[in-house]
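[1] Okay, sequence plus prediction incoming.
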Amino acid sequence: MHYQTIIHAEALAAFCAELGAAPLAIDTEFVRTRTYYPQLGLVQLFDGQQLALIDPVAIPDLSPLWRVLQRPDQITVLHAASEDLELIHHEAGAMPFHTHDTQLAAAFTGSGLSIGFNAMTQELLQVTLDKDQARTNWLARPLTEKQLHYAAADVFYLLPIYEKLLERLQHEGRIAWFEEECAALVERKRPQELSEQAYKDIGNAWQLGRQELAVLQRLAMWRESEAKRRDLALNFVVKELHLFKCAERMPKTLRDLEQLGLLQPEIRNHGKTLLRLIEEAQNSDPQSWPQRLQRLVDFPHYKSELKRLRAKVEAVANAQRLPVELLASKKTIHQYLSWLWKCADEQKQDGKMPRLLTGWRKELLGDLTQ
């Protein structure tokens, strides 16, 4: 396995200029511990002829590469693409134009939903990879030859795996399903604007009344904004539990925050801001307060309907030799039930349809009421 290491901007530009329209296998190595955004440590590329390891520590501006990924005729091949897509968008400001995820391809060809890369190399290529460098600090320099070889292998074997899986998809007539699911994954990984709905993801928010939810809504939006501004993981700004306690108890003083169990750095850095946001929410127009949250488990027919839908999904998935969780996970079924039971008719007409009622899932599952 031969590869080149690119540490100069001129060499990166020259390499990218030579890339044709062939599918491009790409992988990224990054560190993400306390930060909101992943910190890019290495980018690996293989087009079937040339294999390059690009050092973003030495070359902060990777725009020649990002322009390649955004060409309309360029297929970007990734494995388990979720985190890579988030990283690429953060670095490039855009998603790759056309993404194929080999983990999804494997799922559509009967290899399970979340098969790992090493398991795929063993199954499809009879190659066992050495994964002892998985916990490398990819921001440290210099990287050893063993670390670089480990990183290069991830794209060297990715391309032949992709080619084999694509043949299977074509043979089984599932290319369209695969393409649709890859496109949907890319859409889900696009970063969202600050969400007024973020409070709904806070644990036990359903226990709160409307005024408390108004407080939680402001606190959750502020925390997300602060996390992005400081590039700090959400819970390193203020812990989720502490946001909930602030909304539940609505403290008025720094001493109150301390008695609720907030950490001293949280109080020192953000205490006055938290108290101000709480007071603003308390004094806001009650008509603007969110409605209380309804849990699906509290609807009368939840258990029986979940059981019925799961049975239908399992029967169809087994008949199609698909992973049950790919066709419809519990989260996907919950999305459908929330749409069915919680949305008013006008919202159903104007809003986004649940995944079970669109595309290849609708094709396979048909009428979900039967």
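    Thanks, I have it. Numbering: from 1, shown residues only.

[2] alpha carbons only for contacts and neighbour counts from here, please
    Noted.

[3] Just say helix, strand or coil for the residue nearest to residue 248 when sequence neighbours are not counted.
    Using CA to CA, 6 or more residues apart in numbering and skipping residues adjacent in sequence, the residue nearest residue 248 is residue 212, 5.9 Å away. When the structure is split into helix, strand and coil by DSSP: H, G, I helix; E, B strand; the rest coil, residue 212 lands in helix.

[4] Report the separation between residue 212 and residue 273.
    Taking CA to CA, to the nearest Å as the criterion, residue 212 is separated from residue 273 by 17 Å.

[5] the more surrounded of the two?
    The neighbour comparison of residue 212 against residue 273 (other CA atoms under 10 Å) goes to residue 212, with 24 against 13.

[6] just checking, residue 82 touches residue 185?
    Yes. The pair formed by residue 82 and residue 185 meets the contact definition of CA atoms under 8 Å, at 7.4 Å.

[7] Counting neighbours, go ahead and name the busier of these two.
    With other CA under 10 Å as the criterion, residue 82 and residue 185 differ in neighbour count, and residue 185 comes out ahead with 18 against 14.

[8] what separates that one from residue 363, distance-wise?
    According to CA to CA, residue 185 and residue 363 sit 19 Å apart.

[9] same question, residue 166
    Distance of residue 166 to residue 363, given as CA to CA: 21 Å.

[10] So for these two, which residue has more residues nearby?
    residue 166 (20 against 11).

[11] Pretty sure the more buried one sits in a helix.
    Yes. Per three-state DSSP, residue 166 lies within a helix segment.

[12] ok, the spatially closest residue to it that is not a sequence neighbour - how many residues close by?
    Setting aside the residues directly before and after it, residue 166 is nearest to residue 105 in space (CA to CA, 6+ apart), at 7.4 Å. A total of 28 residues lie near residue 105 under the criterion other CA under 10 Å.

[13] do residue 312 as well
    Burial measure for residue 312: 14 neighbouring residues, criterion other CA under 10 Å.

[14] go on, the one 5 residues further on?
    If you count neighbours by other CA under 10 Å, residue 317 ends up with 19.

[15] Report the secondary structure element holding it.
    Secondary structure assigned from DSSP states H and E places residue 317 in helix 302-320.

[16] Output the contacting helices and strands for that helix.
    With contacts taken as 3 or more CA pairs under 8 Å, 6 or more residues apart in numbering; DSSP states H and E, helix 302-320 sits against helix 324-327, helix 359-365.

[17] rerun that using 10 Å as the cut-off
    Applying 3 or more CA pairs under 10 Å, 6 or more residues apart in numbering; DSSP states H and E, one finds that helix 302-320 makes contact with helix 324-327, helix 330-342, helix 359-365.

[18] Use this one as the comparison:
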Amino acid sequence: MTVYLHEGDLPADLDLGPEVAVDSETMGLRFRRDPLCVVQLSAGNGDAHVVRLNRPAYDCPNLKRLMADQAVLKIFHFGRFDIGMFQLHLGVETRPVYCTKIASKLARTYTDRHGLKDVARELAGIDMSKAQQSSDWGAQTLTQAQLDYAASDVLHLHVIKARLDEMLAREGRTELARACFDFLPTRSRLDLEGWDEIDIFAHA
């Protein structure tokens, strides 16, 4: 594994292929309180690219272009949060997208454990460490432990997606999953507009 650290933006000539795994690190889980600090990506080739963003300007045209590129599928785990952060801080709507957490909930109905650590252990045979999850991602310098953690969150998403695709097809839920993925940027926008804790589809 090689982890490439980029300050501010991705290189203009970087080609990550037609499917790129994406994750982000923030100072917390509240949209307007906690800033977006780091975005990490992988082409599924064993390497990871970590972008330490230049807050508060977020001047990263190459990263923004990639998130909005209709020819590149962005693979997330719990993409609802990352997509919302990108809408808020980068000013882009991320499409098209695939969320392994949604796919897991539709395919792995025999369990209620859909966190990335659990999904990766079962479907990719990887035991992931979450020790750096709550570290200071706004620091001026990221530690090697932080970089390794950030990389681990995207390195296995392609393998997980492939396994989930097989399960979704087997259970006849592929089209249902695609419809959910298509709606995900809208769900993120609802979060940003104040409906983050409200199910607008509920009867009450």
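    Yes, it's here. Treat the numbers as computed from the prediction; the structure is a model and nothing was measured.

[19] Give me the common contacts of residue 82 and residue 185 of structure 1.
    Listed contacts common to residue 82 of structure 1 and residue 185 are residue 101; contacts here mean CA atoms under 10 Å, 6 or more residues apart in numbering.

[20] What residues of stretch 21-33 of structure 2 count as buried?
    Residues of stretch 21-33 of structure 2 classed as buried: 21-27, 31 (neighbour count, 16 or more other CA atoms under 10 Å).

[21] residue contacts, the counterpart of residue 103 of structure 2 in structure 1?
    Aligned counterpart of residue 103 of structure 2 in structure 1: residue 105 (TM-score structural alignment). By CA under 10 Å, 6+ apart, the contact list for residue 105 of structure 1 reads 79, 111-113, 161-162, 164-166, 168-169, 174-175, 177-179, 181-182.

[22] again, but for residue 61 of structure 1
    Listed by CA under 10 Å, 6+ apart, the contact partners of residue 61 of structure 1 are 9, 12, 91-92.

[23] Of those, which belong to helices?
    For these, membership in helices holds for 9, 12, 91-92, with DSSP state H as the criterion.

[24] For my notes, confirm the residue nearest to residue 166 of structure 1 occurs in a helix.
    Yes. Residue state for residue 105 of structure 1 (three-state DSSP) corresponds to a helix.

[25] That one and residue 78 of structure 1: what is the separation?
    For residue 105 of structure 1, the distance to residue 78 of structure 1 under the criterion CA to CA works out to 11 Å.

[26] any idea how far residue 99 of structure 1 is from residue 304 of structure 1?
    Applying CA to CA, the value for residue 304 of structure 1 to residue 99 of structure 1 is 38 Å.

[27] if you count what's nearby, which of these two comes out ahead?
    With neighbours defined as other CA under 10 Å, residue 304 of structure 1 and residue 99 compare such that residue 99 has more, 22 against 10.

[28] Hmm, that one is touching residue 183, no?
    Yes. Using CA atoms under 10 Å as the test, residue 99 of structure 1 is close enough to residue 183 to be in contact (7.2 Å).

[29] need the strands for structure 1, in chain order.
    In structure 1, strands defined by DSSP state E lie at 4-6, 24-31, 39-46, 51-54, 75-78, 98-101, listed in chain order.

[30] Mean per-residue distance, the first one versus structure 2.
    Once the two structures are superposed, the average separation between strand 4-6 of structure 1 and the matching residues of structure 2 is 0.9 Å (mean CA distance after the TM-score superposition for structure 1).

[31] on that earlier part again, could you flag which of the contacts of residue 105 of structure 1 are buried?
    Buried subset of those (neighbour count, 16+ other CA under 10 Å): 79, 111-113, 161-162, 165-166, 168-169, 174-175, 178-179, 181-182.

[32] hang on, the earlier thing: spit out the residues that contact residue 105 and residue 78 of structure 1 alike.
    Once CA under 10 Å, 6+ apart is applied, the residues that residue 105 of structure 1 and residue 78 both contact turn out to be residue 162.

[33] Look through structure 2 and tell me its longest helix.
    With DSSP H as the criterion, structure 2 gives helix 174-190 as its longest helix.

[34] mean deviation of that one from structure 1?
    With mean CA distance after the TM-score superposition for structure 1, helix 174-190 of structure 2 averages 1.5 Å from its match.

[35] what's that helix in contact with?
    Residues outside helix 174-190 of structure 2 that contact it (CA under 10 Å, 6+ apart): 78-88, 93-100, 102-107, 164-169, 191-193, 195-200.

[36] Pull the contacting residues for the counterpart of residue 31 of structure 1 in structure 2.
    Under the alignment defined by TM-score structural alignment, residue 31 of structure 1 is paired with residue 27 of structure 2. By CA under 10 Å, 6+ apart, the contact set of residue 27 of structure 2 is 33-38, 134-139.

[37] are any of those buried, and which?
    Neighbour-count burial within the contacts of residue 27 of structure 2 applies to 35-38, 135-138; the criterion is 16+ other CA under 10 Å.

[38] burial measure for the closest residue to residue 122 of structure 1 other than its chain neighbours, as a count.
    Ranked by CA to CA, 6+ apart and with sequence neighbours excluded, the top spatial neighbour of residue 122 of structure 1 is residue 128, at 5.5 Å. By the other CA under 10 Å criterion, the neighbourhood of residue 128 of structure 1 contains 13 residues.

[39] again, but for residue 189 of structure 1
    A total of 17 residues lie near residue 189 of structure 1 under the criterion other CA under 10 Å.

[40] likewise residue 15 of structure 2?
    Neighbour count for residue 15 of structure 2, taken as other CA under 10 Å: 11.

[41] Tell me if I'm right that it and residue 43 touch.
    Yes. With contact defined as CA under 10 Å, residue 15 of structure 2 reaches residue 43; the gap is 8.6 Å.

[42] residue contacts, the closest residue in space to residue 47 of structure 2 that isn't next to it in sequence?
    Setting aside the residues directly before and after it, residue 47 of structure 2 is nearest to residue 2 in space (CA to CA, 6+ apart), at 4.9 Å. With contact taken as CA under 10 Å, 6+ apart, residue 2 of structure 2 is in contact with 45-49, 148, 151.

[43] wait, what's in contact with residue 153 of structure 2?
    Residue 153 of structure 2 makes contact with 21-24, 40-42, 48, 76-77, 116-117, 120, 128-130, according to CA under 10 Å, 6+ apart.
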